[in-house]
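A.B. asks: For reference, the sequence and a predicted model appear below.
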Amino acid sequence: MKITDFLFVLAGVLLNAGAQLLLKSGASAVGPIQGFEGLRQVALTLAFHPGVIGGLFCYVLSVVLWIVALSRVDVSMAYPMLSIGYVVNALLASALLGEVISAQRWAGMAVILLGVAIIARS
């Protein structure tokens, strides 16, 4: 995979991971959603929350970059690269949200990165 192609894939993955964190900020703002009671108010709060709006914007940008990447790279190579998002998300959630990464998660992330490296070199 050419470096420019990889950068399109990586940018899409990073935007997708950023979207998850922004959506989490919106979800945290409303707290745990319990059933359908008050769902309308929750939906309105989420619809206008800056994190949710930013997350959706990141998703749109990531889709555009993903389409560019798919126009340049075989899907059988590009799609597994999405796994990088799991690693990025866990690291950012730990750094920004204080989430704890267990030894099992670290091992899983190492396996993911090894798999991505093998595919990228093929």
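C.D. replies: Good, I have the coordinates.
A.B. asks: From here on, just use CA atoms for contacts and neighbour counts.
C.D. replies: Will do.
A.B. asks: For the residue nearest to the spatial centre of the chain, give me its contacts.
C.D. replies: Central residue of the chain (C-alpha atoms, centre = their mean): Ala17, 2.3 Å from the mean position. By C-alpha atoms under 8 Å, 6 or more residues apart in numbering, the contact set of Ala17 is 85-86, 88-89.
A.B. asks: Pick out whichever of those sits closest to Ala103.
C.D. replies: Tyr86 (15.2 Å; C-alpha to C-alpha).
A.B. asks: what about the closest one, which helix or strand?
C.D. replies: Using DSSP states H and E, Tyr86 sits within helix 84-97.
A.B. asks: What is the helix or strand that that helix is followed by packed up against?
C.D. replies: Once helix 84-97 ends, the next helix or strand along the chain (criterion: DSSP H and E) is helix 103-120. Secondary-structure packing of helix 103-120 (3 or more C-alpha pairs under 8 Å, 6 or more residues apart in numbering; DSSP states H and E): helix 75-81, helix 84-97.
A.B. asks: got another, please set it beside the one above:
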Amino acid sequence: LAPRQSHGQCLTLCLLLSAEMYPKPTISLSPGRVTALGQDVTVRCRAGRRDARFSLFKVGDRTPLGNMEPGGEFLIRSVRWGDGGSYTCYYHYASDPFAWSEPSDPVELVVA
């Protein structure tokens, strides 16, 4: 980038260029994909290294539902109808906070 371009443009471009730096994490639901209304559900995100820091998103939302430092487990307490839908997670490492992974494949939570 030319030095005269704004920091915002560089930041956007740098994030886009680094988006594929890390492979996508895996994502799963426990106890399972179909969950009874009012039951707790754990969303688990996993990456290649233990020190990954995860962010969980509901597909269509721009704001993360949560951020988790090592562990990648997000608890959704007392599932409601509105919690149903697709979820994805991303991760990065503290040593390189501006380089994020590709998104995980989506996992679908069905509230029954």
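C.D. replies: In hand now; what should we look at? Quick caveat: nothing in here was measured; it's all calculated off a predicted structure.
A.B. asks: where does the TM-score land?
C.D. replies: The pair, once superposed, lands on a TM-score of 0.26 when counted by TM-score structural alignment, normalised by the length of structure 2; 53 aligned residues with a C-alpha RMSD of 4.6 Å.
A.B. asks: sorry, back to before: packing partners for the helix holding Tyr86 of structure 1?
C.D. replies: By 3+ C-alpha pairs under 8 Å, 6+ apart, helix 84-97 of structure 1 packs against helix 3-30, helix 103-120.
A.B. asks: Reformat those helices as TSV; add distance to Gly54 of structure 1.
C.D. replies: Listed next are the helices and strands packed on helix 84-97 of structure 1 as TSV, based on distance: least, C-alpha to C-alpha, whole Å:
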stretch	distance to Gly54 of structure 1
helix 3-30	6
helix 103-120	26
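A.B. asks: end to end, how far does stretch 46-55 of structure 2 reach?
C.D. replies: 11 Å (C-alpha to C-alpha, to the nearest Å).
A.B. asks: Could you pick out the buried ones from the contacts of Ala17 of structure 1?
C.D. replies: 85, 88-89 (16 or more other C-alpha atoms under 10 Å).
A.B. asks: Adding distance to Val60 of structure 1, write these out as CSV.
C.D. replies: What follows is those, written out as CSV (distance: C-alpha to C-alpha, whole Å):
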residue, distance to Val60 of structure 1
Gly85, 16
Val88, 19
Asn89, 18
